[in-house]
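**Student:** got a sequence here, can you build the structure:
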Amino acid sequence: MKDVLLQKIENRSIVVGVIGMGYVGLPLAIAFARSGIKVVGFDIDPDKIQKINSGISYFKHIPSKLLKEATNENKLTASTDFADIRYVDAVIMCVPTPLNQFREPDLSYVINTIQSILPYIRSGQVVSLESTTYPGTTEEELLTRIESRGFKVGEDFFLIYSPEREDPGNPNFSTSTIPKVVGGTTKSCLDVGVALYGNIIEKVIPLSSTKAAELTKLLENIYRSVNIGLVNEMKMIADKMEIDIWEVIDAAATKPFGFTPFYPGPGLGGHCIPIDPFYLTWKAKEYGISTKFIELSGEINTKMPEWVVQKVIDGLNDNERSLKNSNVLVIGLAYKKNIDDVRESPSVELMEQLRKKGANIFYSDPYVPHFPKMRDYKFDLSSLDITKENLTLMDCVIISTNHDDVDYDLILKHSKLIVDTRGVYRKNYMNVIKA
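**Tutor:** Predicted coordinates:
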């Protein structure tokens, strides 16, 4: 089986199925299609499937041109019918792994997906999980279920874990240029996984196990979470000492060794950094280990919106205004600049806290024209145009996400009060509070 599968990979006759056409699955499917490999994208959302088959991208950072090229050449098709899994040679799962209300791993998407496709998995396939999760998930949740069909791993089917490393909106890296970590359940599984991803990725890094690959992804995100928590704490200390933290970071970054700059903000956003560290926190308890660094950084980062709200209150008080009934405009709904992804965005939590304190909330984001449906938040709002007229109606403007496509000079000129959480205004201005 292994030799047959490797031959298909080598001559590009392999058919790849990607489950989950979100921020990870869609660019991955396009990358396979552009390399000349036939791809079937699977998703339970019929609207996404219709758009893919029509060559229409639903992500700002993915041009429709790329999608249309793939579909016009019949290299990429999309389907809601998981029974079609039987026709593909590789199954790549790119489904969400959120936290539940108790900050515990929610593997329902992974488990429901494998259960849905289990009747259609056949001998000779390779199955890859890309969703971020705790060490042991691939073997505990996927291996046991697939082997229940009577297949033997490494002989009848091949199981790997290869964590996604997408960075939406980053022009310096793409799916194909970001090195890819791969861990296999067996040596044969690893060989197949390296060959599969080697078709589209410039550099593939093989690891000794799926557990090592799972922990690698967590370490990457925990590293960022801890360092962002540190710099957010440093920001609060610097503020009390009346020191400009942005000046300090810029100065420290001139050291050519031993320092990597991280930047403060209103909190953490995106699917990875606010969520993934707690997968390890939860798993570590099974081994009697307390993850103090992880939990402390999470606590600091989670409280940052409160810090910003207090800055808004203080600034309004100085202007002889109360927060209640004040008009507050939040610039940037996405969790980071130049993308339309609002998952776990601190901007949304900031808006919620301000609304609860009686403020009239508005937002402006060139990438998010309407407030999207979200599980925990609901605002009946559309993006406000940044004009002189609209700015003069605001009592406070908060720079929460520093998109490039924003007229910051206009905001500076016509705003009564600006609370800048992203270091947009490096000079000192009378109407700007650095938060």
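**Student:** contacts, neighbours, all on C-alpha from now
**Tutor:** Will do.
**Student:** from residue 142, how far out is the closest residue to residue 123 other than its chain neighbours?
**Tutor:** In this structure, residue 123 finds its nearest non-sequential neighbour in residue 156, 5.1 Å apart by C-alpha to C-alpha, 6 or more residues apart in numbering. Plainly put, residue 156 is 15 Å away from residue 142 if you go by C-alpha to C-alpha, to the nearest Å.
**Student:** quick check: buried residues in stretch 258-277?
**Tutor:** Judged by neighbour count using 16 or more other C-alpha atoms under 10 Å, the buried positions of stretch 258-277 are 262-277.
**Student:** returning to that earlier point: ok, the residue nearest to residue 123 - how many residues close by?
**Tutor:** 16 (other C-alpha atoms under 10 Å).
**Student:** quick check: it vs residue 206, distance?
**Tutor:** For residue 156 relative to residue 206 (C-alpha to C-alpha), the value is 21 Å.
**Student:** before we move on, what about residue 65?
**Tutor:** The spacing between residue 65 and residue 206, counted by C-alpha to C-alpha, is 33 Å.
**Student:** quick one more, to check against the first:
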Amino acid sequence: MPADLAVIGLGSLGLPLAQAAVAAGIPTVGYRTGPDHGSLSAAELRRMLSGGFRQPAGPAELGRVRTAVICAPTSRSADGGLDLGQVEAAARTLAERLRPHTTVILESPVHPGTTEEFLRPLLEEGSGLRAGRDFHLAYSPSRVDPGNRDFTPANTPKVIGGLTPACTESAATFYGRLTDKVVRARGPREAETVQLLETNYRHVNIALVNEMAALCHDLGVDLWDVIRCAETKPFGFQAFRPGPGVGGHAAAQDVTGPAGRGLRMVELAQQVNSRMPRYVVKRAATLLNEHGKSARGARVLLLGVTYKPDVADLQSSPAPEIAIRLRELGAAVSYHDPHMPSWSVLDRPVPRAEALYEAAADADLTILLQHHRTYDLQGLSVKAQLLLDTRGATPTGAAHRL
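**Tutor:** Below is the predicted model:
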């Protein structure tokens, strides 16, 4: 049976979309754009395959679908901008096989203007078709939250901005098969800027509480109690919590406009958040010193090295930098993570603790970097000689908190 949908890019954005489409009964093919950072459990893959999912698809199959969604990753380039290499490769491959009346949607995180100024010319030149006349073109910011069981594609509103009103409606018809609510933006630039605002909102607010964490520690104030109280305010406040750094696939974006005006708040947030791994290591060294131990030769156990709880994804996790800095101080670093059977930093394997409680009892310092639900933090706080909790997840008084 021919597929209705091609998901191009099977990483953290494309896989959830493909899963949602298959669950909605849409025949779907997946096309890889590179070393995608996404994974499925054996059970999830079986469910998708039994639902009609086919992957990896060959390029020829891209010309047989009614809708093609580009979910290629856009990582940071050497100059700090977005690397659109995989988006370009996906567009060129699709363009060679693009048929009239196909709906093409971009979901990759991009700067405003990318759909019209970058993607559109690639598709038109490679296909000989005109966007808005011969095929539909739209942008929709991805709203994937890996591991979140409360919000799925079905109950998360989808924003869509098409090149023309007809493009918007065509994309809206597709997404209407997946989600309860479709929100129409005025155009692709507005939809792209929605993604920019949502991503930077997270980074800026995390930066604020990260700075508050350092300030409250210096003042002897319990920040976690402050947040607990502040989040009872029913208006004008949303609770964010500090941590050892900001991970994930959606990096903060500081876009410079035509007048040379950038987002100064975002630039500052990036600086604040990038300092957090160093701050964690500084706190760790101070704690060891306060308990009569030196960082040099200390046995340090890192708990949870993925960027997000209960997700087997290391993308932009602060754990590698923390491990590197601890090693530079002369510490012997080991780790435990139920989702990572092995872990290397700078091509050097990090020893994995198999017996968690014994490892915590043996370590001079245990640092909780990620709170996976399988961790019994009350039990760990009893076993550990010294516990630094960077997530505020341990019971009050059971550990030293960030």
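**Student:** follow-up on the earlier one: show me the buried residues of stretch 258-277 of structure 1 that map onto strands.
**Tutor:** Judged by DSSP state E, strands contain none of the buried residues of stretch 258-277 of structure 1.
**Student:** closest one to residue 45 of structure 1 out of the residues you listed, please.
**Tutor:** residue 271 (19.0 Å; C-alpha to C-alpha).
**Student:** which ones are touching the corresponding residue of structure 1 for residue 32 of structure 2?
**Tutor:** Under the alignment (TM-score structural alignment), residue 32 of structure 2 pairs with residue 43 in structure 1. Residues in contact with residue 43 of structure 1, defined by C-alpha atoms under 8 Å, 6 or more residues apart in numbering, are 19-21, 49, 78-80.
**Student:** and residue 121 of structure 1, by the same measure?
**Tutor:** Residue 121 of structure 1 sits next to 85-86, 146 when contact means C-alpha under 8 Å, 6+ apart.
**Student:** which helix in structure 2 has the most residues?
**Tutor:** Across structure 2, the longest stretch assigned as helix under DSSP state H is helix 188-219.
**Student:** just the buried residues of it, please?
**Tutor:** By neighbour count with 16+ other C-alpha under 10 Å, helix 188-219 of structure 2 contains the buried residues 188-196, 199-200, 202-214, 216.
**Student:** need the contact partners of the next helix or strand after that helix.
**Tutor:** As assigned by DSSP states H and E, the chain's next helix or strand after helix 188-219 of structure 2 is helix 223-230. Outside of helix 223-230 of structure 2, the residues within contact range by C-alpha under 8 Å, 6+ apart are 212-213, 216-217, 237, 239, 241, 392.
**Student:** gap between residue 205 of structure 1 and residue 82 of structure 1?
**Tutor:** Per C-alpha to C-alpha, residue 205 of structure 1 is found 30 Å from residue 82 of structure 1.
**Student:** ok, now residue 108 of structure 1?
**Tutor:** 17 Å.
**Student:** cool, and residue 196 of structure 1?
**Tutor:** If you go by C-alpha to C-alpha, the gap between residue 196 of structure 1 and residue 82 of structure 1 works out to 21 Å.
**Student:** likewise for residue 33 of structure 1?
**Tutor:** 20 Å.
**Student:** of these two, which one has the most company?
**Tutor:** More crowded of residue 33 of structure 1 and residue 82, by other C-alpha under 10 Å: residue 33, with 26 against 18.
**Student:** what's the counterpart of that one in structure 2?
**Tutor:** So, by TM-score structural alignment, residue 33 of structure 1 is matched to residue 22.
**Student:** my read is that that match contacts residue 53, right?
**Tutor:** Yes. The pair formed by residue 22 of structure 2 and residue 53 meets the contact definition of C-alpha atoms under 8 Å, at 6.5 Å.
**Student:** between these two, what contacts are shared?
**Tutor:** residue 28.
**Student:** for stretch 313-324 of structure 2, measure first residue to last.
**Tutor:** Between the opening and closing residues of stretch 313-324 of structure 2 there is a gap of 19 Å (C-alpha to C-alpha).
**Student:** go on, stretch 259-269 of structure 2?
**Tutor:** Terminal residues of stretch 259-269 of structure 2 lie 22 Å apart, using C-alpha to C-alpha.
**Student:** would you check that residue 190 of structure 1 makes contact with residue 183?
**Tutor:** Yes. Residue 190 of structure 1 is within contact range of residue 183, at 6.0 Å (criterion: C-alpha under 8 Å).
**Student:** neighbour count: these two, which is higher?
**Tutor:** Using other C-alpha under 10 Å as the criterion, residue 190 of structure 1 and residue 183 rank with residue 183 on top: 27 against 24.
**Student:** would you mind finding the match for the more buried one in structure 2?
**Tutor:** Counting by TM-score structural alignment, residue 183 of structure 1 corresponds to residue 161 in structure 2.
**Student:** is it true that its match touches residue 140?
**Tutor:** Yes. Counting by C-alpha under 8 Å, residue 161 of structure 2 touches residue 140, with 6.5 Å between them.
**Student:** wait, is residue 104 of structure 2 part of a strand?
**Tutor:** Yes. Residue 104 of structure 2: assigned to a strand according to DSSP: H, G, I helix; E, B strand; the rest coil.
**Student:** what are the contacting residues of whichever strand or helix holds residue 137 of structure 2?
**Tutor:** Element membership of residue 137 of structure 2, judged by DSSP H and E, is strand 136-139. With contact meaning C-alpha under 8 Å, 6+ apart, strand 136-139 of structure 2 is reached by 101-107, 115, 120, 131, 160-163, 166-168, 170-171, 188, 191-192.
**Student:** in which helix or strand does residue 19 of structure 2 reside?
**Tutor:** Using DSSP H and E, residue 19 of structure 2 sits in helix 14-23.
**Student:** average offset between that helix and structure 1?
**Tutor:** Superposing on structure 1 and averaging over aligned pairs (mean C-alpha distance after the TM-score superposition for structure 1), helix 14-23 of structure 2 comes out at 1.5 Å.
**Student:** which elements pack onto that helix?
**Tutor:** strand 5-8, strand 28-31, helix 42-50 (3 or more C-alpha pairs under 8 Å, 6 or more residues apart in numbering; DSSP states H and E).
**Student:** and if we set it to 10 Å?
**Tutor:** Applying 3 or more C-alpha pairs under 10 Å, 6 or more residues apart in numbering; DSSP states H and E, one finds that helix 14-23 of structure 2 contacts strand 5-8, strand 28-31, helix 42-50, strand 67-70.
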